[in-house]
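Asks: Whatever this is, show me its structure:
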Amino acid sequence: MSTAVISVRGISKCYPIFDSARSRVLHALWPKYERGVRQHWALRNIDFEVQQGESVAIIGRNGGGKSTLLEILTGTLQPTTGTVSVHGRVSALLELGSGFNPEYTGRDNVLLNGLLLGLSREEILARFSEIEEFAEIGDAIDRPVKSYSSGMMMRLAFSVQVLCDPDILIVDEALSVGDFFFQQKCFNRLREMREKGLTLLFVSHDMGTVRDLCQKAVYLRHGEQVYAGETQGAIRRYFAEGGEPREVPPPVQPPNPEAVFPQLPPDTAWSRPVAAGKPLFAVRILDSNGCDTVAVHLGDTIRVRIYFQGGEEVERLRLVLAVKNRYDQIVNSTSSRRLGFMQIVSTERDWSAFDFEMDLRLEAGQYSLRVGFSSESLVSNRGVELDTTDWFGPLEVRWDYENESAPFLGMFGLPVRGSLA
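Replies: Predicted structure coming up:
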C-alpha cells in the first residue's frame, strides 16, 4: 500500500500576460477574448510522489518554477490543470517573513503562527520556552518584528515551524540567511526530525546541502520536469545545464574508428560523448585511494584526472585547472606547463590522461572546478583555447570546526614555519 503523503499529478500553471489594460478588462469580462493576451506557462505537466519520511529536493535555475510549485503544494496558489494531494500537517518556510505581522512582537507572532498551524493556545505556550531558546534572539522576542534583521527573522520563523511538530516541512531557500553556526544548528535539527519520520521538501541552490540532506530530487528547467529520482542524478544534470538549457549532443564516431577509449564509471565529475573538434571528454576527481569522490576532508590530497584526445602539436599543448569558491572567486589556477610538463599527449594511443594532484588546504565549503585545453601561442603568453569544460562540481571540503582542531584557520593554509629568534 502506498505511503505517499504528497502526490502531484499533471500539474501545470499558466499566467495570462496582457499587452494593455484594455485587454485585461475585456478578458476579465469575456474570458474567450484573446486579443492582446499571451500565455506564460510557469509549470507544465509536473508529476511525482513523495513518500512518508522521505527528504526530496526541488532544484533548478532561477525561473525554473520551484517557488510556484511550492505555493501550489501549500495551497496558496491553485494550478491551472492537474491535481495535488497532501496528507498531514504542513509547515512551510517560503518567502522570508511570510506569515509574520510586522507590527506584532516576536512573541505574538509565535502565537499567531502556532494557531495557523493548527495548535491550541495551550500547546503553543507549553512549547514557547523551547522555541525562544532555539531562536536565540534574546530580548528581541518582545520587540516588533519590523525591527528584526533578516537573520533574526529566519531564526524565529524556523524555530516556530520545526518545533510545532509538522508532518511535512517545506523549506524554500530560507536557511541561506543567517550566520553559519545557526545554519548548522538548523540542519542538525532537520536531520533529527528526518530520522523521526519527518517528510521534507527542500529547495536550495546549494548542491552540497541538497546531496547531504535529501534522498531524492526533482529537477525543473523552465517550468518542465526534466528529472525525478536519485539526488546525484539530478545534481549532475543541474551542473551540466551551465546556466542555460542546452541539448546534449548525440554521440559521434571518434576521428579514428579503431581507437579504443577508456571505459569510465557513471559517476565521473564531468563527461560528454567523444566528438571531433572537442578534445576533452571526461574529468574524474579521485581520492587518495583512487576512488571517485565529491567530498573530502580539509587537507586531503586529491587527483583531478583529465581525459582528452591527442593533438598534432604535441609539444605546445597544455591543460589548465581552475578552482572557484561559492562566492564566485577563483581560489587557484594552474597549468600542466606551469608544473613543468612540456608534453602531455600520449604518442601510443588516440587519447591521453593527465593528473593534477592537489593538497586541499582550503577552508571547508563547496568548490567548483573547470578544465581548459589550449595551445600555447608563439607571440603571446595567453595561448589559443581549443576546448573547455563548464564549471562542474561541487567538490565539498569538510571539517568539524567545533569538535576538531583545524590545521589552519582562514581561507587558505599557507606554508608557515616558525623558529625561536
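
Asks: all contacts plus neighbour counts: C-alpha atoms, from now on.
Replies: OK.

Asks: ok but Ile72 is inside a helix, no?
Replies: Yes: judged by DSSP: H, G, I helix; E, B strand; the rest coil, Ile72 forms part of a helix.

Asks: Hmm, it is touching Gly82, no?
Replies: No: assessed by C-alpha atoms under 8 Å, Ile72 is found out of contact with Gly82, at 10.7 Å.

Asks: Going by residue numbers, what spans are strands in the stretch 301-421 of the chain?
Replies: Secondary structure of the stretch 301-421 of the chain (DSSP state E, counting those that start in this stretch): strands at 301-309, 317-325, 330-335, 351-359, 365-375, 384-388, 392-398.

Asks: Any idea how many residues pack against Gln39?
Replies: Counted with other C-alpha atoms under 10 Å, residues neighbouring Gln39 total 11.

Asks: mind listing what it touches?
Replies: 14-17 (C-alpha atoms under 8 Å, 6 or more residues apart in numbering).

Asks: Going by neighbour count, which of these are buried?
Replies: Listed as buried from the contacts of Gln39 is no entry at all; burial here means 16 or more other C-alpha atoms under 10 Å.

Asks: Switch the strands of the stretch 301-421 of the chain over to a markdown table; also include mean neighbour count and distance to Thr68.
Replies: Shown next, in a markdown table, are these (neighbours: other C-alpha atoms under 10 Å; distance: least, C-alpha to C-alpha, whole Å):
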| stretch | mean neighbour count | distance to Thr68 |
| --- | --- | --- |
| strand 301-309 | 20 | 39 |
| strand 317-325 | 20 | 29 |
| strand 330-335 | 14 | 34 |
| strand 351-359 | 16 | 42 |
| strand 365-375 | 20 | 28 |
| strand 384-388 | 15 | 35 |
| strand 392-398 | 21 | 26 |
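
Asks: quick one: which of those strands is nearest Lys196?
Replies: Of all the strands of the stretch 301-421 of the chain, it is strand 392-398 that lies closest to Lys196, at 25.6 Å by C-alpha to C-alpha.

Asks: elements contacting the closest one?
Replies: With contacts taken as 3 or more C-alpha pairs under 8 Å, 6 or more residues apart in numbering; DSSP states H and E, strand 392-398 sits against helix 207-213, helix 231-241, strand 295-297, strand 365-375.

Asks: this one as well, want them side by side:
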Amino acid sequence: MSTISVINLGKAYKQYANRWDRLAEWLIPFFPQRHQLHWVLRDISFTVQPGEAMGIIGINGAGKSTLLKMITGTTTPTTGQVQISGRVSAMLELGMGFHPDFTGRQNAFMAGQLLGHSSLEIGRLMPEIEAFAEIGEYIDQPVRVYSSGMQVRLAFSVATAVRPDVLIVDEALSVGDAYFQHKSFDRIRQFRKQGTTLLIVSHDKSAIQSLCDRAILLYAGKIAMEGEPEAVMDYYNALLADHQNQEVKQEVTDEGKVQTISGTGEVSLVDVALLDESGQPIEMAAVGQSVSLRVVARCHAEVPELVVGYMIKDRLGQPVFGTNTFHYKRKLHDLQHDGVITYHFDFQANLGPGSYSVTVALHAEDTHIARSYEWRDRALVFNIINIDKEEFTGVAWIPPVVRYSA
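Replies: This next block holds a predicted model:
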C-alpha cells in the first residue's frame, strides 16, 4: 500500500554572525555554540492515504519545496521523520539532473536507472517515452541544445513511463507549453484512477481543486490549514490580501462547508439573494432563465470608494464567471457612515445543471488585494436544472446553430 506519513517534520539552518564564528565552532567543538537556528519548517505532520491526492500551497518562501525535498530524501530533516511505502517517482525541477553533453536518449537511460529501472526495461519503454515527449529527432541531440520546455517533456516522460505507487510533483510542469501541460495532467489523472498516491505543489488553483482530495496551506513554516481544496484555497486567497488590519475567519455553513470571510469591516455584506423575473428569491433556476443577483451592503465608516464584485463557482470550486462594478464603470464614491447600498446584477443563467456557489467581494479599486472591506466565500448557493433545453454536458450553456451540407 502506497502511503506517505510525515511526522513532526522540521528543518532548520545554522546562522552565524560572521565566518569566524563558523570557523571557531568547527575548530573548538566543545566551546559554546556560536550559531542560531533559523527554522524554515516546524512541526509538520500529515498522512496521505493510498490512492489519495494531497495538494500543498503557500506563498513563495513558505517552505513547500523544502518539505518535498525532505519527503523525497534529498534533504535531511532537522527533526521528525518521513515514511513512504511503494515505488516513488518524484518530479522536482524536471531536467535539472540531465548532463548537457549527453543526448536525450542517453540521459533518459541514466534517469531511468536512477528511478530503479533496468537497462532492458528502459530499452523496452523507450519508444513510448519518445512518443509521449514528442521532441522528434532531438532525442539523439545533446541536451545543451534543448529548450527548457523540451527538457521538461523528456524528464516527465521518463519519470512517468511506469506508473508509480507514489507520485510527487513540485511545480515541475509550470514551464511547459499549454499543450504538454494538458497532456501531462491527463496522465496524472489516469494514474490517480489506477490508484497512485499523489502529492503535488502548485500555484495553479484549478490543478489543485481538480486533482486533489485534500490540501494543505503552508504559512510561515507551519501548517495554517488542512481540509477540502476549495476551503483551503479560499483561506489562502484571504491571506494574500491580509493587510491593513484585516480580519480573516472561517465559519461552517448549514451545509457543513467551510466559509472564509475576510476584510477590514468598513463595509459589510447584509444580504445576497438570487431573484427570479418577479423579484422573488429562489434557490433553483432553469438553464437560460433570466435572474438577478441582489447584493446589499452597509457602510460602517466613511468610505471613499466602493466596488462590488461576485464570482460564480461550480461544485468543485472552479471559477465559472466573475466580474465587478469597476469593470462596468459603476463604482461608488464618498459613501457615508451607516449608508446602505443595493446592487442588482441581471443576467441569463446560461449554466449547466448542477450546484453553484457565489463569492461576493466588497473592496476599493479593481481588485480586493488593494483594500478589501469584506470578501465572503459561499455567500450564496443555488442550483440549476434543465427543463426545456436540448441535452448537453458542462457548466456553460452555449447552444449552437447546427448547419451541414451534403
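
Asks: gap between the nearest residue to Leu319 of structure 1 once chain neighbours are set aside and Gly290 of structure 1?
Replies: Excluding the flanking residues, the one nearest Leu319 of structure 1 by C-alpha to C-alpha, 6 or more residues apart in numbering is Phe373, at 4.8 Å. Distance, Phe373 of structure 1 to Gly290 of structure 1, using C-alpha to C-alpha, to the nearest Å: 24 Å.

Asks: quick one, helices of the stretch 101-250 of structure 1?
Replies: Applying DSSP state H, counting those that start in this stretch to the stretch 101-250 of structure 1 gives helices spanning 106-116, 121-135, 150-162, 180-195, 207-213, 231-241.

Asks: Show me the contacts of Gln39 of structure 1 that map onto strands.
Replies: Those of the contacts of Gln39 of structure 1 mapping onto strands are 14-17, per DSSP state E.

Asks: Tell me the one of those nearest Met152 of structure 1?
Replies: Closest approach to Met152 of structure 1 among those (C-alpha to C-alpha): Tyr15, at 34.3 Å.

Asks: how about the helix or strand His38 of structure 2 falls within, which residues of structure 1 does it hit?
Replies: Secondary structure assignment for His38 of structure 2, by DSSP states H and E: strand 35-48. Using TM-score structural alignment, strand 35-48 of structure 2 lines up with residues 37-50 of structure 1.

Asks: Next, the buried residues of the matching stretch.
Replies: 37, 41-50.

Asks: What's the average distance for that stretch when superposed on structure 2?
Replies: Mean deviation of stretch 37-50 of structure 1 relative to structure 2 after superposition (mean C-alpha distance after the TM-score superposition for structure 1): 0.8 Å.

Asks: Number of residues surrounding the aligned residue in structure 1 for Leu218 of structure 2?
Replies: Taking TM-score structural alignment, the alignment pairs Leu218 of structure 2 with Leu220 from structure 1. With neighbours defined by other C-alpha under 10 Å, the count for Leu220 of structure 1 comes to 26.

Asks: so how far is Val56 of structure 1 from Leu220 of structure 1?
Replies: For Leu220 of structure 1 relative to Val56 of structure 1 (C-alpha to C-alpha), the value is 13 Å.

Asks: ok, now Ser12 of structure 1?
Replies: Relative to Val56 of structure 1, Ser12 of structure 1 is positioned 20 Å away (C-alpha to C-alpha).

Asks: So between those two, which is more surrounded?
Replies: When neighbours are counted by other C-alpha under 10 Å, Ser12 of structure 1 and Val56 differ, and Val56 comes out ahead with 26 against 22.

Asks: And the more buried one, how far from Asp206 of structure 1?
Replies: Distance, Val56 of structure 1 to Asp206 of structure 1, using C-alpha to C-alpha: 14 Å.

Asks: got it, and Met152 of structure 1?
Replies: When Met152 of structure 1 is compared with Asp206 of structure 1 (using C-alpha to C-alpha), they lie 21 Å apart.

Asks: List the buried residues of stretch 67-84 of structure 1.
Replies: By 16+ other C-alpha under 10 Å, the buried positions in stretch 67-84 of structure 1 come out as 67-70, 72-74, 78-79, 82-84.

Asks: wait, I meant stretch 104-122 of structure 2
Replies: Within stretch 104-122 of structure 2, the residues scored as buried using 16+ other C-alpha under 10 Å are 104-112, 115, 122.

Asks: Check stretch 140-156 of structure 1 too.
Replies: Using 16+ other C-alpha under 10 Å as the test for burial, stretch 140-156 of structure 1 gives 141, 143-146, 148, 151-156.

Asks: closest to Arg189 of structure 1 among those?
Replies: Comparing the buried residues of stretch 140-156 of structure 1 against Arg189 of structure 1 with C-alpha to C-alpha places Arg155 closest, at 12.8 Å.

Asks: Could you check how many residues crowd around the residue lying closest to that closest one once chain neighbours are set aside?
Replies: Nearest residue to Arg155 of structure 1 in three dimensions, chain neighbours excluded: Ala135, at 5.0 Å (C-alpha to C-alpha, 6+ apart). If you count neighbours by other C-alpha under 10 Å, Ala135 of structure 1 ends up with 21.

Asks: I'd like the strands of the stretch 301-421 of structure 1 written out as TSV, with distance to Arg272 of structure 1 added.
Replies: Output for the strands of the stretch 301-421 of structure 1, formatted as TSV (distance: least, C-alpha to C-alpha, whole Å):
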stretch	distance to Arg272 of structure 1
strand 301-309	11
strand 317-325	17
strand 330-335	22
strand 351-359	14
strand 365-375	13
strand 384-388	12
strand 392-398	12
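
Asks: nearest to Glu173 of structure 1, of the ones you listed?
Replies: Set against Glu173 of structure 1 and scored by C-alpha to C-alpha, these come closest in strand 365-375, at 16.8 Å.
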